[in-house]
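*Asks:* quick one: sequence and predicted model below, then my questions.
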Amino acid sequence: MIAAPDSTEPEPEPGTVRPGGRTARVRTAVLRVAGDVLAEQGFAHLDLADVARRAGVGKTTVYRRWGSVTGLVADLLGDMAEQSLPRTETGSVLGDLRANAALVCRTLADPRQGALFRAVIAAAACDARTAEALRRFYDVRVAEWAPCVEQGVARGELPVGTDAGEVVRAVSAPLYYALLTSGVAPDAAAGERAAAAAVAAARGGVFVG
């Protein structure tokens, strides 16, 4: 058991600092357990006291740092966004977006990650703070991959004025829809179709303006 710190100073809002040392170890342990609980049991079973116990961290520390379950989920999503793989650059917009689609498919097919995302998406439908945290997560990921589209515009592969963020979202959208409506993670062929469809639409000027 890691004892709670002696300081009575309030903890900063999750995600506003980059902790080091013992604080980083506590955060890593707590976020790992939170992700496990979400993946295994869903949002309804996420409890700060239980997370503290499973992570071997003082309950007071967890309550002071995260404050609520939604605060913990927000920090978990922020950490996931930071830890996600960087974009791939293949030299063509289609190649880049195929790589993006393949990454999404692998993530959704992963037993832990796929279940975790389903749990968070379900929670976001009825909890405003979780919904905002999920939006921030995807804002980070879209911003990471948008330069692939911008480079495609610069190379003349796509029309000037193409909205890079909308193209990236158009790749992921059908893959998440397939997961949520069928319960089955999209396969590699689905990823190829999603990337090809997004690029074809972009070349046709659908995302201009």
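*Replies:* Arrived safely, thanks for sending. As the structure is a prediction and not an experimental result, all values here were calculated from the model.
*Asks:* please count neighbours and contacts with C-alpha atoms only from this point.
*Replies:* Will do.
*Asks:* buried stuff in stretch 93-112?
*Replies:* Neighbour-count burial for stretch 93-112, counted by 16 or more other CA atoms under 10 Å, picks out 93-109, 112.
*Asks:* packing partners for the longest helix anywhere in the chain?
*Replies:* For the chain, the longest helix by residue count, based on DSSP state H, is helix 128-154. Applying 3 or more CA pairs under 8 Å, 6 or more residues apart in numbering; DSSP states H and E, one finds that helix 128-154 contacts helix 69-83, helix 93-109, helix 111-124, helix 164-182.
*Asks:* can you tell me which of these is most buried?
*Replies:* helix 93-109 (a mean of 22; mean count of other CA atoms under 10 Å).
*Asks:* relative to the whole chain's centre, how far out is that one?
*Replies:* 14 Å (CA atoms, centre = their mean, to the nearest Å).
*Asks:* also stretch 95-113?
*Replies:* Using CA atoms, centre = their mean, the mean C-alpha position of stretch 95-113 is found 12 Å from that of the whole chain.
*Asks:* and here's the other structure:
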Amino acid sequence: MNEENRTPTPRPGGRSARVRADVVAATLAEVTEKGYDGLTVDAVAARSGVHKATLYRRWGGVDGLIAEALTSSADQPWPLPDTGELVGDLRLITHEVFAVFTDPELGPTPTALITAAQRSDVGAAALRAFFAARHRQAAEVAERAVERGELPAGTDGTEVIRAATAPLYYRLFVTGEPLDARTAERAADIAALAARSGLFAPETG
């Protein structure tokens, strides 16, 4: 089910920011409890205290609300590890993904949001933007490794992060296979090994 491709409106501060925060919180709560098929504008309006006419005007419907929740998540700062070595940083990043998604209390919300986002063009576009933003932020750990001389010059930090986290998301959202801490650590180790070998650096010669 696709709704109109509406881009979320600019987000000034003050009351508009409070409305946005309330709507995002309500959307996350509703999608966690009911999934995409049970998510309705009426329910988000009732939970957030924001009139449904406002929700339709600003976000266009359910798909726009999901996109806004993802955009809001991407806006949140993500403190990055700095262990002094690439493999240590990557292990902490993959462990965070593992810990969040497998936590009985924390995991259901991001799982439900990502699953819902895949059900519409608007949500899928917001999901791609969310991961792109997160990868850009996390690429700093690879860039620091290049500065230390640990990785070849020109290494694509974003690709390093993708390589480290992709096996986790594959299990979580594609195969449904169990995810454990050792799998998360192994994914980080493999990505670090590939990066050090130059697989994510420009070809020379």
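*Replies:* Noted; the coordinates are in hand. On a predicted model such as this, the values are computed, not experimentally measured, just so you know.
*Asks:* TM between them?
*Replies:* Remark: TM-score between the superposed chains equals 0.86 [TM-score structural alignment, normalised by the length of the second structure]; 196 aligned residues with a CA RMSD of 2.0 Å.
*Asks:* what's the average distance of the longest helix of the first structure to the second structure?
*Replies:* After superposition onto the second structure, helix 128-154 of the first structure sits on average 0.8 Å from its aligned residues (mean CA distance after the TM-score superposition for the first structure).
*Asks:* now tabulate the helices and strands packed on helix 128-154 of the first structure in a markdown table and tack on distance to residue 49 of the first structure.
*Replies:* Below are these laid out as a markdown table (distance: least, CA to CA, whole Å):
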| stretch | distance to residue 49 of the first structure |
| --- | --- |
| helix 69-83 | 10 |
| helix 93-109 | 29 |
| helix 111-124 | 19 |
| helix 164-182 | 30 |
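*Asks:* of all these, which one is nearest residue 131 of the first structure?
*Replies:* helix 111-124 (4.1 Å; CA to CA).
*Asks:* please identify the residue in the first structure that aligns with residue 142 of the second structure.
*Replies:* Using TM-score structural alignment, the partner of residue 142 of the second structure in the first structure is residue 149.
*Asks:* that match against residue 92, yeah?
*Replies:* No: using CA atoms under 8 Å, residue 149 of the first structure makes no contact with residue 92, being 9.0 Å away.
*Asks:* looking at those two, which is more packed in?
*Replies:* Per other CA atoms under 10 Å, whichever of residue 149 of the first structure and residue 92 has more neighbours is residue 149, with 26 against 15.
*Asks:* now the more buried one: closest residue in space, sequence neighbours ignored.
*Replies:* The shortest distance from residue 149 of the first structure to any non-neighbouring residue, by CA to CA, 6 or more residues apart in numbering, is to residue 164 (5.3 Å).
*Asks:* next up, the contacts around the one you found.
*Replies:* When contacts are counted by CA atoms under 8 Å, 6 or more residues apart in numbering, residue 164 of the first structure touches 146, 147, 149, 150.
*Asks:* repeat that with 7 Å
*Replies:* Contact analysis of residue 164 of the first structure by CA atoms under 7 Å, 6 or more residues apart in numbering lists 146, 149, 150.
*Asks:* next, count neighbours for the residue nearest to residue 145 of the first structure when sequence neighbours are not counted.
*Replies:* Once flanking residues are discounted, residue 145 of the first structure sits nearest to residue 87: 5.5 Å by CA to CA, 6+ apart. Residue 87 of the first structure is flanked by 19 other residues according to other CA under 10 Å.
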